[in-house]
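>>> Build me a structure from this.
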Amino acid sequence: MSHATHRDYAGAKLGMWLFLFTEMLLFGGLFILYAVYLHRYPAEFAVAGHRLDLVLGTANTAILLTSSLLAALAVTAVQRDEGRVAFRALGGTIVCAGLFLVIKYAEWSAKIGHGIYPGSPDLAAGPPGESVFFGLYYLTTGLHGLHVLIGGVLLAVVARRVKEGRVHAGDYIWLENGALYWHLVDLVWIFIFPLYYLML
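Next up is the predicted model:
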């Protein structure tokens, strides 16, 4: 006797949106904190922002935008029952996630190598606003990087399910929710990039 598997797609999607809302509250709190300290230390934030690598920040922005496009293409491909195309698009998204993390690691390593990190003698000897800026920078980009890592792992799991045929035109909630999470990761970076890298 066979039993039909019940799947609550609406509930799964609602659950993901609620989860994303809590994530937005988390990063929103960090952005509000940034705004408060920017108002207090505008000159120091401007000086500190110019010490970040705009080229690497721009490269990571382009990488994440590309990755979001690929994630959206993967969803469209599955809806058209083109599993192979979806698998390749997800593979591209995962590669972009890896590139983003490699660049972020290189950027952090360079900054730490130059003595720019929370509690460093270099920052302690300077204006307090610069220490606050880099404290927020490491906290925010570190938390975002963790989300990129989690998103990459999640999409790798989804890609495997696509390859195995368990995600298809009739059942793609895993992919849809994974793509939603990835778009949030991209959206958060769209706020981080101008706040930290484009300080005037």
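>>> switch to C-alpha atoms for all contacts and neighbour counts from now on
Noted.
>>> okay, now residue 189: neighbour count?
Residue 189: 21 surrounding residues under other C-alpha atoms under 10 Å.
>>> Wait, it touches residue 61, no?
Yes: using C-alpha atoms under 8 Å, residue 189 makes contact with residue 61 at a distance of 7.3 Å.
>>> and residue 30, what does it touch?
136, 140 (C-alpha atoms under 8 Å, 6 or more residues apart in numbering).
>>> Let's compare: structure for the following, please.
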Amino acid sequence: MPLEDGTRPVVPRAFHFGDESSREDAAHLGMWIFIATEVLLFAVLFTAYALYRLTYPDLFQRAPAHMDVFLGTLNTFVLVTSSIVVALAVDSVRKGRDFAGAALLALAVLLGIAFLSIKAAEYAKHVRDGALPGAWYAYEAFAVPGANLYFTLYWVMTGVHAVHVLVGVSVLVTLMLRTLTGEFGARFHTPVALGGMYWHLVDVIWLFLWPLLYLT
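Now for the predicted structure:
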């Protein structure tokens, strides 16, 4: 309500939450809702994969033989390791070990970049082979009806995931820099925890993509 002089009082930011614990709970709820929307996005892609696999079972069983299982598995190791590192970083920041937390976030960033670099090398190989999506498909080693459909799904699913990894790396870089400046620590670390949740989501999604596209 306005004061006697007609001006409005200055209300502290997020005052309606009452205390820091309530603000943290609200932030986590918001992140869980965001994660749910991301899960819905990938659920659509996984559903498309399942439907086409039911339609072309033989094709989808033969296709992984033309994938680079080594690079896919290496990327799985890299991403799982990065998720562990992020969890350790969040724990370090919560305990007030800001420098250690920032260092771990930096390591996670490097692992994220390594993942994208390996994926780029794999994409380059597919381009050279002609294993491109849709009408651009020209992969002679797997020139069977419907093969372009499999690789179209592969490019779309892994491409969307790679974009999420790139966003995640950007988030981790921001968190690392803000931790180094002392903005995050034992007293306030909610953004670091939320960033960690996003990165774990990226990791979990890849753990579904890896067996579907490379192993089965």
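>>> So which bit of structure 2 is the lengthiest helix in structure 1 matched to?
The residue-count maximum for a helix in structure 1 (DSSP state H) belongs to helix 128-163. With TM-score structural alignment applied, helix 128-163 of structure 1 matches the range 145-180 in structure 2.
>>> What residues sit buried inside the matching stretch?
Neighbour-count burial for stretch 145-180 of structure 2, counted by 16 or more other C-alpha atoms under 10 Å, picks out 147-155, 157-158, 161-162, 164-166, 168-169, 171-173, 175-176, 178-180.
>>> Check the gap between the spatially closest residue to residue 168 of structure 2 that is not a sequence neighbour and residue 176 of structure 2 for me.
Nearest non-adjacent residue to residue 168 of structure 2, counting by C-alpha to C-alpha, 6 or more residues apart in numbering: residue 199, 6.0 Å away. In this view, residue 199 of structure 2 and residue 176 of structure 2 are 14 Å apart by C-alpha to C-alpha, to the nearest Å.
>>> which residues do the two both contact?
Taking C-alpha under 8 Å, 6+ apart as the contact criterion, residue 199 of structure 2 and residue 176 have no common neighbours.
>>> Just tell me what residue 116 of structure 2 corresponds to in structure 1.
Residue pairing (TM-score structural alignment): residue 116 of structure 2 is matched to residue 101 of structure 1.
>>> distance from the particular helix or strand that has its match in it to structure 2 after superposition?
Secondary-structure assignment from DSSP states H and E places residue 101 of structure 1 in helix 83-113. Taken over the aligned residues, the distance from helix 83-113 of structure 1 to structure 2 averages 0.5 Å (mean C-alpha distance after the TM-score superposition for structure 1).
>>> picking that back up, counting by contacts, list what the longest helix of structure 1 packs against.
Judged by 3 or more C-alpha pairs under 8 Å, 6 or more residues apart in numbering; DSSP states H and E, helix 128-163 of structure 1 is in contact with helix 9-40, helix 42-49, helix 83-113, helix 121-124, helix 173-192.
>>> Go through these and name the closest to residue 55 of structure 1.
Residue 55 of structure 1 sits nearest to helix 83-113 of all these, at 10.3 Å, using C-alpha to C-alpha.
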